[in-house]
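> got a sequence here, can you model it:
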Amino acid sequence: MSKPVFVLLHGAWHSPKCWDRLITELEKAGYSAFAPALPSSGSNPPVPDWNADIDIIRSTVSDLVQKHDVIIVMHSFSGMTGGTALEGLDKEACFSKGLKGGVVRLIYMAAFLVPEGSQHSPHGTRDNMLPDMKTGIVTFAPEGAKDMFYQDLDDDAVAELAKDLQPQSFGVFWSTTTYAAWRYVPTTYIECTGDRPSTHAAAQYLLETAKASGTHKIERIIKVDSGHSPFISKPEWSAHTLIKEAGGQV
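A predicted model of the protein is given here:
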């Protein structure tokens, strides 16, 4: 069988460039990876909700499953959009349509794993948001990047990465999930133990809540001693882990 293809979904404030180190390692091992640009990050004017992100994810994956098995890797906020965008794209559903491929695994990397009907924040409020978030777009101060995203990287590396942070459209935080792909597709969660304590605790809570909510296919939880973005700080480890979860040899 041919190797599955990875689709890498970046989180809020980021662009596909954040995956460059991981893509290099995956390609060394003979795997293909696609990192679509999600419009809510860097859009000018800002988008009003996450529908454009959902459309990009669905169109990217829909094209690939015509011929390939696909593994979706979600980081941080894209767990919400990725989890809700994949209805009808799992392997069984694609097989019933006569397609050669389908989504065969989800990998959440310190990402939101949430049930149907979830919002980051109730519409019209700033609940659960950072103090400096304002309507329209949310810019991220470079001096906050290390604490928020890159806890295990040195200051020079963080300064370079912060240059690529994008304004984030505010409306996505009020959007609501309509589907939970982890109920239907085998799922791995990568738990980053060196993340912000509150973020790490939130991830554990989301996993426990999801498992208790009913049907699910959360098969494995992998812990790594890293900050919020192991695909940047530990690209070789991340690639090896993803390949292993894909059923490949490392």
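
> please make it C-alpha for all contacts and neighbour counts, starting now.
Fine.

> ok, residues contacting the lengthiest helix in the chain?
Ranked by residue count, the top helix of the chain under DSSP state H comes out as helix 197-212. Contact partners of helix 197-212, identified using CA atoms under 8 Å, 6 or more residues apart in numbering, comprise 110-115, 191-194, 216, 218.

> helices or strands up against the following helix or strand past that helix?
Next helix or strand after helix 197-212 toward the C-terminus (DSSP states H and E): strand 218-224. Judged by 3 or more CA pairs under 8 Å, 6 or more residues apart in numbering; DSSP states H and E, strand 218-224 is in contact with strand 187-192.

> so which elements touch the strand it packs on?
strand 102-109, helix 197-212, strand 218-224.

> residues of the second one that come out buried?
Which is helix 197-212. Buried positions in helix 197-212, judged by neighbour count with 16 or more other CA atoms under 10 Å: 199-200, 203, 206-207, 210.

> from T241, how far off is the closest residue to A111 other than its chain neighbours?
Residue nearest to A111 in three dimensions, not counting chain neighbours: S76, with 3.7 Å by CA to CA, 6 or more residues apart in numbering. Distance, S76 to T241, using CA to CA, to the nearest Å: 18 Å.

> structure for this one too, so we can compare:
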Amino acid sequence: MSTATIMIIPAAWHVPEHYASLETHLRSQNLEVFTERLPSMSIRVSRSSQSPSKDAAYIRDKLRPSVNAGKDVILLMHSYGGLPGALAAKGFTKSERVANGREGGVIGLIFMCAYIGGDRESTLLSKLPGGRYQPWQFHNQRSAALIPINPKHFFYNLVEDSVAETAVSLLVPFAEPAASTPLDGQSAWADAAFNGKRTYIKTTRDNAFPLEAQNAMVRDSGVEWDVVELDAGHSPHLSHTGEVARIVGERVKVFTG
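Below is the predicted model:
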């Protein structure tokens, strides 16, 4: 049976522990899965030096052992993760690697209420209404950090209360330069290699990234998407874990077929 490795790219403020339940569901389908903490969420590096491109470079470093081992990889990107994730996939598509005599590579992209980067001028900040941080996104200029205010409402509005409380406790500061620094290259989501292998999971009751904004981003991308809608907030991996796992499992069959 064809299978794939799933690499989860976290949202801003989020760490691998936020995706543990989803990982368990995916592994129950005999899928290999891993999640990495991005540098922009690290306490071990200077926040002022971070960028989506540095996150992308980190993702490539973590992706490289899997593709060099000949594995087919699908990126599951959540929210901000869509920006560095799709940037990291450039040059790692399976078709590109096969053309160069190598096995393995990224075979599909799944955006989970995730931002779609455009050209080299794209930033997370530019994707926000009015190109400015929202009232719930506090920019602490002294520490170069973005801090979410009332994250339970914006991230976990449809998540079971005890699960939401735990998720809030796991949140970490997000390096502000990763939101305001432009991408330094082209993203892979528009590549022909992902035609028929490009999925967008829309969340219809999202308080952080409203459905109207998701609709506009998908529409304005200029490419065709396999779109799935969930009656979920910004964290379907916590409120609709089984459904997200089912969607991923179904795409594995399509992408590897």
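
> turn the contacts of helix 197-212 of structure 1 into CSV, including neighbour count and distance to D63 of structure 1.
Listed next are these as CSV, based on neighbours: other CA atoms under 10 Å; distance: CA to CA, whole Å:
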residue, neighbour count, distance to D63 of structure 1
A110, 26, 27
A111, 26, 24
F112, 22, 25
L113, 26, 24
V114, 24, 26
P115, 22, 26
E191, 25, 30
C192, 23, 31
T193, 17, 35
G194, 19, 36
H216, 17, 26
I218, 19, 26
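
> and which of these is nearest to A93 of structure 1?
H216 (16.6 Å; CA to CA).

> burial measure for the closest residue to that closest one other than its chain neighbours, as a count.
Counting by CA to CA, 6+ apart, R183 is the residue found nearest to H216 of structure 1 once chain neighbours are left out, at 3.9 Å. For R183 of structure 1, the neighbour count with other CA atoms under 10 Å is 18.

> looking at structure 2, name the residue matched to R183 of structure 1.
Using TM-score structural alignment as the criterion, the counterpart of R183 of structure 1 in structure 2 is A190.

> ditto for G101 of structure 1
Matched by TM-score structural alignment, G101 of structure 1 corresponds to G104 in structure 2.

> can you find the partner of the residue nearest to A111 of structure 1 in structure 2?
Aligned partner of S76 of structure 1 by TM-score structural alignment: S79.

> look up how far M1 of structure 2 lies from that match.
From S79 of structure 2 over to M1 of structure 2 (counting by CA to CA), the distance is 31 Å.

> between the two, which is the more surrounded one?
More crowded of S79 of structure 2 and M1, by other CA under 10 Å: S79, with 21 against 5.

> name the SS class of the residue nearest to the spatial centre of structure 1, please.
In structure 1, the centroid-proximal residue (CA atoms, centre = their mean) is M74; its distance is 1.8 Å. For M74 of structure 1, the assignment made with DSSP: H, G, I helix; E, B strand; the rest coil gives strand.

> contact partners for it?
M74 of structure 1 neighbours (CA under 8 Å, 6+ apart): 8-11, 82, 106-109, 111.

> which of those residues sit farthest apart?
G11 and L106 (15.3 Å).

> pick out whichever of those two has more residues nearby.
L106 (28 against 23).

> the strands in the stretch 51-200 of structure 2, which residues?
72-78, 105-112, 137-140, 145-148, 174-175, 198-203 (DSSP state E, counting those that start in this stretch).

> sorry, back to before: turn the contacts of helix 197-212 of structure 1 into CSV, columns for distance to T177 of structure 1.
Listed next are the contacts of helix 197-212 of structure 1 as CSV, based on distance: CA to CA, whole Å:
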residue, distance to T177 of structure 1
A110, 18
A111, 14
F112, 11
L113, 11
V114, 8
P115, 7
E191, 22
C192, 24
T193, 26
G194, 28
H216, 16
I218, 18
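
> between those residues, which sits nearest P36 of structure 1?
Distances from P36 of structure 1 to the contacts of helix 197-212 of structure 1, taken by CA to CA, are shortest for A111, at 17.1 Å.

> the closest one pairs with which position in structure 2?
Using TM-score structural alignment, A111 of structure 1 lines up with A114 in structure 2.

> hmm, its match is touching H78, no?
Yes: with contact defined as CA atoms under 8 Å, A114 of structure 2 counts as touching H78 (5.1 Å).

> tell me which of the strands of the stretch 51-200 of structure 2 lies nearest to F154 of structure 2.
So among the strands of the stretch 51-200 of structure 2, strand 145-148 is nearest, using CA to CA, at 8.6 Å.

> residues contacting that closest one, please?
47, 136-140, 173-176.

> top of the residues you listed by neighbour count?
A175 (30 neighbours).

> R97 of structure 2: what's it in contact with?
91, 103-105.

> circling back to that earlier point, pipe the contacts of strand 145-148 of structure 2 into a markdown table and attach distance to K71 of structure 2 per row.
Putting the contacts of strand 145-148 of structure 2 into a markdown table (distance: CA to CA, whole Å) gives the following:
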| residue | distance to K71 of structure 2 |
| --- | --- |
| R47 | 33 |
| W136 | 40 |
| Q137 | 38 |
| F138 | 40 |
| H139 | 40 |
| N140 | 41 |
| P173 | 33 |
| F174 | 31 |
| A175 | 32 |
| E176 | 34 |
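
> so which of the contacts of R97 of structure 2 hold up in structure 1?
Contacts conserved in structure 1 for the contacts of R97 of structure 2, using both residues aligned by TM-score structural alignment, their matches' CA atoms under 8 Å: 91, 103-105.
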